[in-house]
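Chemist: I'd like to go over a predicted model; first the sequence, then the structure.
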Amino acid sequence: MDSRLYYEPRANGVERVPTALSMFMTSPRLMRAAHWHAQVEVNYIVHGWAHYRMSGHEARFTEGDFALFWGGQPHWLDDASDDLVYAGGHLPLVHFFRLRLPEDVQARLMQGATLVSSATDAADPVNFERWLDYTRSGDPMKASLAVDELLLRIERLRFSPYRLLPDPNPLTHAGGPDPHASPIVVRICDFIADNFREEIDSVDIAVAADIHPKYAMTVFKKSTGMTLNDYINLMRLSYAQALLMKDEASVLAVAMDSGFGSLSAFNKSFRKMAGMSPSDFRRDVRGRPEVAVVPAAGGDGRYN
């Protein structure tokens, strides 16, 4: 009989503010199923090891590993050592596209690849603990510094050996991001982040980014592996899931508040993503027993 404790996704499984950086340092529980969220996930293994089932591949991270993957792809922590402690964060896409990473690396991450580097040192757990404190301080200046410092730390990965899974071969890359596409994607993400709950389309996005609609769609698809509509839906569904788990609003109100033009469109998109209707999702989540999370030293038990 399996005596291990498992994580049951609740309201903290999907960010209520998918455009804000959130950090964690904890001893996580194994997951009963895959989950997703509308941010890029950063993991640093402080102690022990963790095994994930990713979209199309598996990944095992060991002590000292630094990993980066797109949380919009299903991922599942299905096995781990008893002493696992990991730190990390959920990085909004708008910040991810500020990174000076090789263009092909950004594209592969958004298409489901996992970046792993063992080129870390004793400063990393200290940094992650500080970023955790800064993001929860309530001080906008500290929160902004946490974002900037984390981005710089990720950018340093390009100067050391790293590997992209499922490709088993380690690689380094001397190239840089497309200097034209990256600022465009940042402008697109900025506009969508501010307006995803409104009725927007590729024309609105292109006007905000000051480019042609077809070029906006092409650049975004090339950089992220997602269409503009897919990304907007992901933001809306992330927001809707949090409302369904937390609020008493009707499904219709949640659909409208999340930016869907009709209940039928919301139900169709939600069922495609979650495999069930919004009503069944809310009933399933609220019907699960409470599971207390045992916090790690220095952490608060938050699980991503």
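Modeler: Structure's in. What do you need?
Chemist: okay, CA-based contacts and neighbour counts for the rest of this
Modeler: OK.
Chemist: which parts of stretch 16-34 are buried?
Modeler: Across stretch 16-34, burial judged by 16 or more other CA atoms under 10 Å covers 16, 18-31, 34.
Chemist: now residue 96: how far from residue 178?
Modeler: Computed as CA to CA, to the nearest Å, the residue 96 to residue 178 distance reads 14 Å.
Chemist: Those two: which has the busier surroundings?
Modeler: residue 96 (19 against 14; other CA atoms under 10 Å).
Chemist: Find the nearest non-adjacent residue to that one, please.
Modeler: residue 40 (7.2 Å; CA to CA, 6 or more residues apart in numbering).
Chemist: give me the element the one you found is part of.
Modeler: strand 39-47 (DSSP states H and E).
Chemist: who touches that strand?
Modeler: 18-19, 61-72, 83-93, 96, 124-125 (CA atoms under 8 Å, 6 or more residues apart in numbering).
Chemist: rerun that using 6 Å as the cut-off
Modeler: By CA atoms under 6 Å, 6 or more residues apart in numbering, the list of residues contacting strand 39-47 from outside reads 63-71, 84-93.
Chemist: Presented hereafter is structure B, for comparison with structure A:
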Amino acid sequence: MRENSTMDFSPTVDAEVPLASWRGLPEPMSAAHRHEGIELNVPTGGPMHYLIAGSPVTVPDGATAVFWAALPHQLISAPHCSVQWLHVPLQTLLGWNPVPRLVERLLGGETLVLQPPQELARFTQWNIDLSGPETDLSDVAALEICAYLHRLDRLLPRQRPRASLAQGRRDTAVGHAIAMADFMARHHPRPLNVADVAGCVPLHPHYAMQVFRDVTGTTIVEYLTRRRVAEARRLLAATDLSPGRVGHEVGFGSQSRFYAAFRRITGCPPAAYRQAARSGGTSAGRTDMSVKRYADSDPGATTAAD
């Protein structure tokens, strides 16, 4: 990492990080970095001292800090403590059962320092499940993490800090992006195009694409595709529907598009994914849950998001 004179000047952009949970000894950082996704830190044995988006943040021993990792952040010191980290890719978070208040606060730039009851054994199990080869355990861990975030959502204070005019504009963009993500989560089995998604806000389709990408780091078309594939994974594991029928049920307009999207996102075809899920799973069938940035689709994609 290169040295920066301030937090906000050219922070290092790290490689994409998948859904992951791990524990270790923190080391002070010589420079700020950032990456897509939501980061959760739980120090034990002492506090952590951060700079996040240029503001100092102290995380007390045993507290939970949650923030959007796309904000430049730098660990200044963490004496005498070990840390439990949890990273949730933004697209994974948006594709889960929505946690609207938590997502809005985080994407609005807040760093949340909460005091939930800690069960370190829970994190230890996630560390094992997410680093192992079995897809079914990875999926169980993902469901548990989603439920845990819902518990954190209930701990949020009702009152938000007073926002500046710039923050107000940011909050509006975040609200639009969350509304569009929620619309796609609820209506993904239908034939949808970008104009349909933009109409729920409502915004002009081209401006809606820009807002969604600026906030989430991905496109409307890519988010919708991944939401459909996430539901297809569930149906393949939990039902006896044929792969072709699964693709139709989740909203793909053709089998070829479904098979191509499923293989690109999961690394294997639907039938192989079903076999791996029902036999305990191997790393070959493991879903790549990292957040990926894709170039905006060609103009035809604005009228064919399936």
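Modeler: Everything's here; your move. In this text, all values refer to a predicted model and were calculated from it rather than measured experimentally.
Chemist: returning to that earlier point: the residue nearest to residue 96 of structure 1: neighbouring residues, count only.
Modeler: Neighbours of residue 40 of structure 1 using other CA under 10 Å come to 23.
Chemist: which residue lines up with it in structure 2?
Modeler: Residue 40 of structure 1 maps onto residue 38 in structure 2 when the alignment is built from TM-score structural alignment.
Chemist: Could you measure from its match over to residue 152 of structure 2?
Modeler: Per CA to CA, residue 38 of structure 2 is found 13 Å from residue 152 of structure 2.
Chemist: count of residues packed around the closest residue to residue 235 of structure 1 other than its chain neighbours?
Modeler: Counting by CA to CA, 6+ apart, the nearest residue to residue 235 of structure 1 once its immediate chain neighbours are dropped is residue 38, at 6.1 Å. Here the number of neighbours of residue 38 of structure 1 (other CA under 10 Å) works out to 25.
Chemist: and the longest helix for structure 2?
Modeler: Ranked by residue count, the top helix of structure 2 under DSSP state H comes out as helix 165-187.
Chemist: Run through who's touching that one.
Modeler: 108, 197, 212.
Chemist: Now, of those residues, which are buried?
Modeler: For the contacts of helix 165-187 of structure 2, buried by 16+ other CA under 10 Å: 108, 197, 212.
Chemist: Just the closest of these to residue 274 of structure 2, please.
Modeler: Closest approach to residue 274 of structure 2 among those (CA to CA): residue 197, at 30.5 Å.
Chemist: what about the helices in the stretch 151-300 of structure 1?
Modeler: Taking DSSP state H, counting those that start in this stretch to define them, one finds helices in the stretch 151-300 of structure 1 at 181-195, 202-209, 213-224, 228-246, 251-257, 263-274, 278-286.
Chemist: Deepest in the core, which of those helices is it.
Modeler: The highest average neighbour count among those, using mean count of other CA atoms under 10 Å, belongs to helix 228-246 at a mean of 21.
Chemist: Tell me which residue of structure 1 matches up with residue 139 of structure 2.
Modeler: In the superposition onto structure 1, residue 139 of structure 2 corresponds to residue 144 when matched by TM-score structural alignment.
Chemist: so what's that match up against?
Modeler: Counting by CA under 6 Å, 6+ apart, residue 144 of structure 1 has no contacts.
Chemist: and the counterpart of residue 120 of structure 1 in structure 2, helix, strand or coil?
Modeler: Under the alignment by TM-score structural alignment, residue 120 of structure 1 pairs with residue 117 in structure 2. When classified by DSSP: H, G, I helix; E, B strand; the rest coil, residue 117 of structure 2 comes out as coil.
Chemist: Contact partners for residue 117 of structure 2?
Modeler: Shown in contact with residue 117 of structure 2 (CA under 6 Å, 6+ apart): no residues.
Chemist: now do residue 16 of structure 1
Modeler: 239, 242 are the contacts of residue 16 of structure 1 under CA under 6 Å, 6+ apart.
Chemist: what about it, which SS state?
Modeler: coil.
Chemist: same thing with the one 4 residues further on?
Modeler: Following three-state DSSP, the label given to residue 20 of structure 1 is coil.
Chemist: Leaving aside the residues adjacent along the chain, what's closest to it?
Modeler: Residue 20 of structure 1 sits nearest to residue 92 (CA to CA, 6+ apart), 6.2 Å away.
Chemist: Mind telling me what that neighbour corresponds to in structure 2?
Modeler: Matched to structure 2 by TM-score structural alignment, residue 92 of structure 1 sits across from residue 89.
Chemist: tally of neighbours for that match?
Modeler: Residue 89 of structure 2, neighbours per other CA under 10 Å, totals 24.
Chemist: so how far is residue 22 of structure 2 from it?
Modeler: From residue 89 of structure 2 to residue 22 of structure 2 the distance is 15 Å (CA to CA).
Chemist: again with residue 174 of structure 2
Modeler: For residue 174 of structure 2, the distance to residue 22 of structure 2 - CA to CA - is 29 Å.
Chemist: swap in residue 53 of structure 2?
Modeler: In terms of CA to CA, residue 53 of structure 2 sits 24 Å off from residue 22 of structure 2.
Chemist: same check, this time on residue 100 of structure 2
Modeler: As judged by CA to CA, residue 100 of structure 2 and residue 22 of structure 2 stand 26 Å apart.
Chemist: OK, contacts around the most centrally placed residue in structure 2?
Modeler: Closest to where the C-alpha atoms of structure 2 average out (CA atoms, centre = their mean) is residue 90, at 2.0 Å. Contacts for residue 90 of structure 2 (CA under 6 Å, 6+ apart) come out as residue 37.
Chemist: Let's see the distance spanning stretch 184-200 of structure 2 from one end to the other.
Modeler: One end of stretch 184-200 of structure 2 to the other measures 10 Å (CA to CA).
Chemist: likewise stretch 70-89 of structure 2?
Modeler: Stretch 70-89 of structure 2 end-to-end distance (CA to CA) = 11 Å.
Chemist: can you pull the buried residues of that stretch?
Modeler: By neighbour count with 16+ other CA under 10 Å, stretch 70-89 of structure 2 contains the buried residues 70-78, 81-89.
Chemist: mind listing which of those are in strands?
Modeler: Those of those mapping onto strands are 73, 74, 75, 76, 77, 82, 83, 84, 85, 86, 87, 88, per DSSP state E.
Chemist: tell me the two of those that are most distant?
Modeler: Farthest-apart pair in these is 77 and 88; separation 23.4 Å (CA to CA).
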